[in-house]
Each structure stands twice: as C-alpha cells, then as structure tokens.
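Asker: from the sequence below, what's the structure:
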Amino acid sequence: MIDAPLVTLRHGNLELVVDPAGGGAIRSFRDDGFDLLRASRGDLRDPIAYASFPLVPFAGRIQHGRFSFEGQDYQLPLNFLPEPHAIHGDGWMGSWTVASQDETSAAMVFHHEHRWVPFRYRAWQRFRLMEGTLRVEIGVRNTGERAMPFGIGHHPYLDRHSGATIQAEVDSVWLTDATKVSTERVPVPPWADFREERKVEEMVLDHIFAGFTGAATIRWPNERRGLRIAGDPVLNHLIVYIPRGEDHFCVEPISHAGNAVNMPGRDDTGAHILAPGEELAGTMTLTSLALN
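Answerer: The predicted structure is shown next:
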C-alpha cells in the first residue's frame, strides 16, 4: 500500500476518519466521542482491524476461488489464508485515491486493471456526513472486455458491549457447509432469528440473510446508544457475523448471496452481471441513535 494522509470529516458531533491507503476503509466513526463502529486497533494499515471496509468486486466467499462463467473457468487468488476461499474481493486490499474532499464529504476511487484475474474494474466510494447520519455509496464499473458477475457491499464492525442487541427485517437465511460456503436458502430458523430484537450474546452466526429491507438496528442499552444500519434496494442482503468469545460482531449490507457465481440458473442470489462499461452502485446509511 502507498502512503497517503487520512481523511477526516466532521458535521456537528459526528466525526469520520477514512484511510485511503488502507483499503479505503473507515478507521473510526464517532458521535460526540462515542464509537458507533469499532475503533481501529493499532497503527498498522490493516482493514481487518478497522471499523469498516469496502467489499468489491464481490462480497462473501467464492468456493476455493473457482467459478465458471460463459464457458470459461476462472481461478481467483486465495486472498485471506488460511481461509480456503476467495473472500470479499480485493478492493479492501488496495490503495484508493482521494478524488474530492470538503469538510463533510469525500470521494475516492480504486482502479483494478490486473489481467491475471478476471475482474477489471473501477470502484468508487462517496462519504457524506449529515445530521446524525453517515451515507456511504459504493459503486463499480466493469472496465474489462467481457461481461462478468459483480457485487458490492460494506463490512462494518461493532463493539460487543454487554447487553448489545440486534433487530432487522429479513426473510430467509443461506445455510452453509462446513467451510462456511452458502449452500441453501431457507426461511429464518429460530436459532438465527433476530427479526424481533434479540441479544447478540444469544447467537453464534456467520451467515448471509436475504430479503433485507428497512434497516438493522443495533442497541447498546447500558451505553444508551444505538446505530441504525440501512441499505438501499441494491444492498438487500445482510451478512451477520457473531463469533464466539470475541469482543466484536459484524452487520454487513451487501448486494448478493455468497458464492452466487457458482449457482447458475437461480434467480434469488442477487447476482449482477455487468457488460463492459456497465455500473452497479448502492448506498449504506449509518444513523446514530440516542436511547432513553
């Protein structure tokens, strides 16, 4: 990664810090000093240790990094060893360039032109702080010479304060195999059901939920704070990652099911095929909540 200064935006009590050279990732998002997303850990430019990072040109896992499309076989780099699959694309592993910036907004771009992998693309993010809310648009343009499947999303990390709860409107969940690859879409079972507000500590999840509408609401009742995470109609899937024994969890608006490129013929995966020159974009909003 190249060296580049951090981008800091402010509006009222909100402060956002983004690291263009560190994967175009959010280092911190605060309201009056309270971390609405998990604050970055350490000074290393490591998006995995940051508050949120962009997912492009796909989200989730592609099984063993292999897929076939329009009669051609592809092998992607396994980019997060010992993870046995390609995961979350590679936009978060590169350096982004700031295209514009003012006090409350910024735009940055990422150009991916490697010919040894199938995806050639230009991606962008646009950050804007408003009253109590952060809007982040992520988009991708196919700059290659053939149609390819693309996807986008965001990967917010949240602090697992005692008593934290989650509630979101979803209609189904993708079950996974032993290696965490999505295999089958089913109605939400009781063990994974947070359509009614539920304590985070009651669940262990690493799943993609479909039919995400409205927003996911996170509450930290002991801190009297909350966060509303919404996606526009493009970002209509939700990864929820609640690991056992960790001090964080993740709630990630994305555009498609994991491993969608290996589910040809299905119309419920959210897969987006972009012809050369076509674009896909979606917006996530993060709204600070004060609890009584």
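Asker: contacts and neighbour counts: CA atoms only from here.
Answerer: Noted.
Asker: element containing the closest residue to residue 37 other than its chain neighbours?
Answerer: Distances taken as C-alpha to C-alpha, 6 or more residues apart in numbering put residue 158 closest to residue 37, at 4.9 Å, once the chain neighbours are dropped. The secondary structure element spanning residue 158 is strand 153-159 (assigned by DSSP states H and E).
Asker: leaving out sequence neighbours, find the closest residue to residue 283.
Answerer: With C-alpha to C-alpha, 6+ apart as the measure, residue 137 is the residue that lies nearest to residue 283, at 4.2 Å, once sequence neighbours are left out.
Asker: repeat that for residue 126.
Answerer: residue 107 (4.4 Å).
Asker: helix or strand for the one you found, which one?
Answerer: Residue 107 is located in strand 105-112, with elements delineated by DSSP H and E.
Asker: residues of the helix or strand that that strand is followed by that come out buried?
Answerer: Per DSSP H and E, the first helix or strand lying C-terminal to strand 105-112 is strand 121-130. Along strand 121-130, these residues count as buried under the neighbour rule (16 or more other C-alpha atoms under 10 Å): 121, 122, 123, 124, 125, 126, 127, 128, 129.
Asker: widest-spaced pair of those residues?
Answerer: 121 and 129 (26.8 Å; C-alpha to C-alpha).
Asker: in the stretch 151-292 of the chain, which spans are helices?
Answerer: Under the criterion DSSP state H, counting those that start in this stretch, the stretch 151-292 of the chain carries no helices.
Asker: do you have the strands of it handy? List them.
Answerer: 153-159, 165-169, 172-176, 182-187, 198-199, 205-210, 213-220, 225-231, 237-242, 248-254, 272-274, 279-290 (DSSP state E, counting those that start in this stretch).
Asker: closest to residue 68 out of those?
Answerer: Distances from residue 68 to each of the strands of the stretch 151-292 of the chain were compared using C-alpha to C-alpha; the minimum, 13.4 Å, belongs to strand 272-274.
Asker: ok so, going back, could you pull up the contacting residues of the residue nearest to residue 37?
Answerer: Applying C-alpha atoms under 8 Å, 6 or more residues apart in numbering, one finds that residue 158 lies in contact with 36, 37, 38, 51, 248, 249, 250, 251.
Asker: tabulate these (CSV), appending distance to residue 74 and neighbour count.
Answerer: CSV is the format used below for those (distance: C-alpha to C-alpha, whole Å; neighbours: other C-alpha atoms under 10 Å):
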residue, distance to residue 74, neighbour count
36, 39, 27
37, 36, 23
38, 35, 25
51, 32, 26
248, 34, 17
249, 32, 20
250, 29, 23
251, 29, 21
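Asker: before we compare anything, build this one as well:
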Amino acid sequence: MSSDEIKLGAGAADVTVQPGNGCRVGSLRVDGVELLRQGERYGSFPMVPWCGRTREGRFRNGDTVHQLPVNAPPHAIHGTARDAVWKTARVTDTEAVFTYDLTDPWPYPGRVTQIVELAEDALTLRLAIETYDDSFPAQAGWHPWFNRHLEGTGGESEGVQVHFDAAWQELRGDDHLPTGTRVDPAPSPWDDCFGMPGGVDVTLTWPGRLELKVASREEWVVVYDEPAEAVCVEPQTGPPNGLNTAPRLVTPLEPLETSTTWTWRRL
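Answerer: As a prediction, this is how the structure comes out:
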C-alpha cells in the first residue's frame, strides 16, 4: 500500500497518520480542535529502537560495542524509525497497522509494527519489535507534542496544566542524561525522566475545554514542558540512555511489546 496519509475517525474524533514521515500521528482532533502541535517534526512519533538520548551514540550488546550516528551532539537521539518510511499493512475506519524493517544505521535486522486504534474517547498506540535472527537490546516509546493552547484560547491564557504523581525523578546531568541517582520529583519546568512503578499516568488539562490522560503499563515517562508552544509526555520502556542502563532484550521468542492509551473527556 502507499505511504500517503491515513485518516481514521470515530464519533467526533479523527486522527491522521503519516507512514511516509516516520509513522507519526500528524493530527489528533476532537470536536474539530487540534490537540497536537503541527509541523513536519511534530505531531507524535514513535521512538524506536531507542528512546531519548544514547550516550555518545554508543551501546553494548554482550562484548560488541556499536556506534550510532550522533544526531544530537554529543548523543544519538530518539531512534531511527522517526526518519523512515513505513509500510501500511492494513486500514479500517478506526484502526491502521504499519510496519518498518530495521536497517542501517541500526546494526540488527528486525521488524517494528505500530497499531493505531481510535475510539470516540481514546487513542491507543501499540508498538512491537521482533527479531528472527540475533537478539539485541532495544527500547520503544512515543514522543507526542501536545498544543499548550487549544484553538479558541489565546496565548495570554495559562494553557495546559500537567499533573502526575511520580515515585521519583531521574537526576539529570549537564549532558541531559540520567546520572543514576533518583530524587524526589522537582517542580516544573521539566525536561526530565520520571519513574512510575504502577504505570505511566499523566493528566493534561486545558481548563474549561478538555482533559486528556496519557496512560501506559510502562514505568518510565519523560515530561518536557519548556517550549512555549507545546508540552511533551513520553511513555517509554526505559529511561534515556536505557540501551546501556536498562535495556529490554528482543529475542526470537520474546518481542518487545508496549502500548499507550490517551483518553479524553470534555470539561
């Protein structure tokens, strides 16, 4: 099938997926109001086969050290899949399935599948990484850019409110990577990784308009609220630099599978 935009609809919600642009969700609209920041590099993209920054682009698999392209000096960031063209495998009115075959510069063959499923009050995203050959460490997650202000609310308003109750915050070094020390969560602004052992549970509230909950069974989430235009809530299977510190091993018998669900209600 082609890599043209795929559109899904359910009730008053509609989603656009761009398989030719890293399989990102380019648009999520509720009652005609756009929730995601628009632009070629925004929307919400899958982070595969690693999330956030990998220190100096290097990671180890057993005795072998691999070098990834340093695309956010001095580190490698956000995986390779966001820059790839994905294949569209199946589409219905409310669900679409996409695949991407891992290739250079990632050193191991494998296949990534993303499933996008829309309901009237929720969007569920699922990722799976499979290998039919060598086992390898990997991570998977999502990097959504939610609009700070919704259409119809001016920039002078306070914008979206972000609420969560994390068990800890990963202390970040000057290189933007976790130091290995866990501290009590600090107040905003954030570009930080938080631990939620019971699963990711973050609520975004646009006062008087909409409440949206980002949930996942994973225990790691990066919250980034420094930009003036957007906030990012990124559920993922490990912390930044997790290929080195907390990898999940993908084997022929055990794929890496994860999901996130965004549920909304009108206020």
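Asker: what's the TM-score here?
Answerer: Both chains were compared after superposition, and using TM-score structural alignment, normalised by the length of the second structure their TM-score is 0.90; 258 aligned residues with a C-alpha RMSD of 1.9 Å.
Asker: follow-up on the earlier one: could you tell me where the strand holding residue 158 of the first structure falls in the second structure?
Answerer: Strand 153-159 of the first structure falls opposite residues 141-147 of the second structure when the two are matched by TM-score structural alignment.
Asker: now the matching stretch: how far from the chain's centre is it?
Answerer: Shown here is stretch 141-147 of the second structure, whose average C-alpha point lies 6 Å from the average C-alpha point of the whole chain (C-alpha atoms, centre = their mean, to the nearest Å).
Asker: average offset between that stretch and the first structure?
Answerer: In the superposition with the first structure, the aligned residues lie an average of 0.7 Å away from stretch 141-147 of the second structure, counting by mean C-alpha distance after the TM-score superposition for the first structure.
Asker: what's the angle from the strand holding residue 158 of the first structure to strand 225-231?
Answerer: 170 degrees (axes from the mean of the first three to the mean of the last three C-alpha atoms, to 10 degrees).
Asker: list the buried residues for strand 153-159 of the first structure?
Answerer: 153, 154, 155, 156, 157, 158, 159.
Asker: swap in stretch 184-193 of the second structure?
Answerer: Along stretch 184-193 of the second structure, the positions that meet the burial threshold by neighbour count (16+ other C-alpha under 10 Å) are 185, 192, 193.
Asker: likewise stretch 230-245 of the second structure?
Answerer: Applying a neighbour-count criterion of 16+ other C-alpha under 10 Å, one finds 230-244 buried in stretch 230-245 of the second structure.
Asker: can you check stretch 194-211 of the second structure too?
Answerer: Applying a neighbour-count criterion of 16+ other C-alpha under 10 Å, the buried positions in stretch 194-211 of the second structure are 194-196, 199-206, 210-211.
Asker: then stretch 54-67 of the first structure?
Answerer: By neighbour count, with 16+ other C-alpha under 10 Å as the criterion, the buried positions of stretch 54-67 of the first structure are 54-67.
Asker: just want the most central residue of the second structure.
Answerer: By C-alpha atoms, centre = their mean, the mean C-alpha position of the second structure lies nearest to residue 142, the distance being 0.8 Å.
Asker: and the residue nearest to that one when sequence neighbours are not counted, helix, strand or coil?
Answerer: Leaving out its chain neighbours, the residue that sits closest to residue 142 of the second structure by C-alpha to C-alpha, 6+ apart is residue 46, at 4.5 Å. Each residue gets one of three states, and residue 46 of the second structure gets strand by DSSP: H, G, I helix; E, B strand; the rest coil.
Asker: same question, the one 4 residues further on
Answerer: Secondary structure assignment for residue 50 of the second structure (three-state DSSP): coil.
Asker: any idea what it aligns with in the first structure?
Answerer: With TM-score structural alignment as the criterion, the equivalent of residue 50 of the second structure in the first structure is residue 58.
Asker: same question, residue 249 of the second structure
Answerer: Residue 249 of the second structure maps onto residue 273 in the first structure, with residues paired by TM-score structural alignment.
Asker: what about that match, distance to residue 142 of the first structure?
Answerer: 10 Å (C-alpha to C-alpha, to the nearest Å).
Asker: between these two, tell me which one has more neighbours.
Answerer: Per other C-alpha atoms under 10 Å, whichever of residue 273 of the first structure and residue 142 has more neighbours is residue 142, with 25 against 16.
Asker: what does residue 111 of the first structure correspond to in the second structure?
Answerer: Here residue 111 of the first structure is matched to residue 101 in the second structure, going by TM-score structural alignment.
Asker: quick one, what contacts the residue nearest to that match when sequence neighbours are not counted?
Answerer: Ranked by C-alpha to C-alpha, 6+ apart and with sequence neighbours excluded, the top spatial neighbour of residue 101 of the second structure is residue 111, at 4.5 Å. If you count contacts by C-alpha under 8 Å, 6+ apart, residue 111 of the second structure has them with 99, 100, 101, 102, 129, 130, 131.
Asker: on that earlier part again, in CSV: the strands of the stretch 151-292 of the first structure, plus distance to residue 81 of the first structure.
Answerer: Converted to CSV, the strands of the stretch 151-292 of the first structure look like this (distance: least, C-alpha to C-alpha, whole Å):
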stretch, distance to residue 81 of the first structure
strand 153-159, 18
strand 165-169, 30
strand 172-176, 19
strand 182-187, 19
strand 198-199, 31
strand 205-210, 18
strand 213-220, 30
strand 225-231, 29
strand 237-242, 18
strand 248-254, 20
strand 272-274, 27
strand 279-290, 28
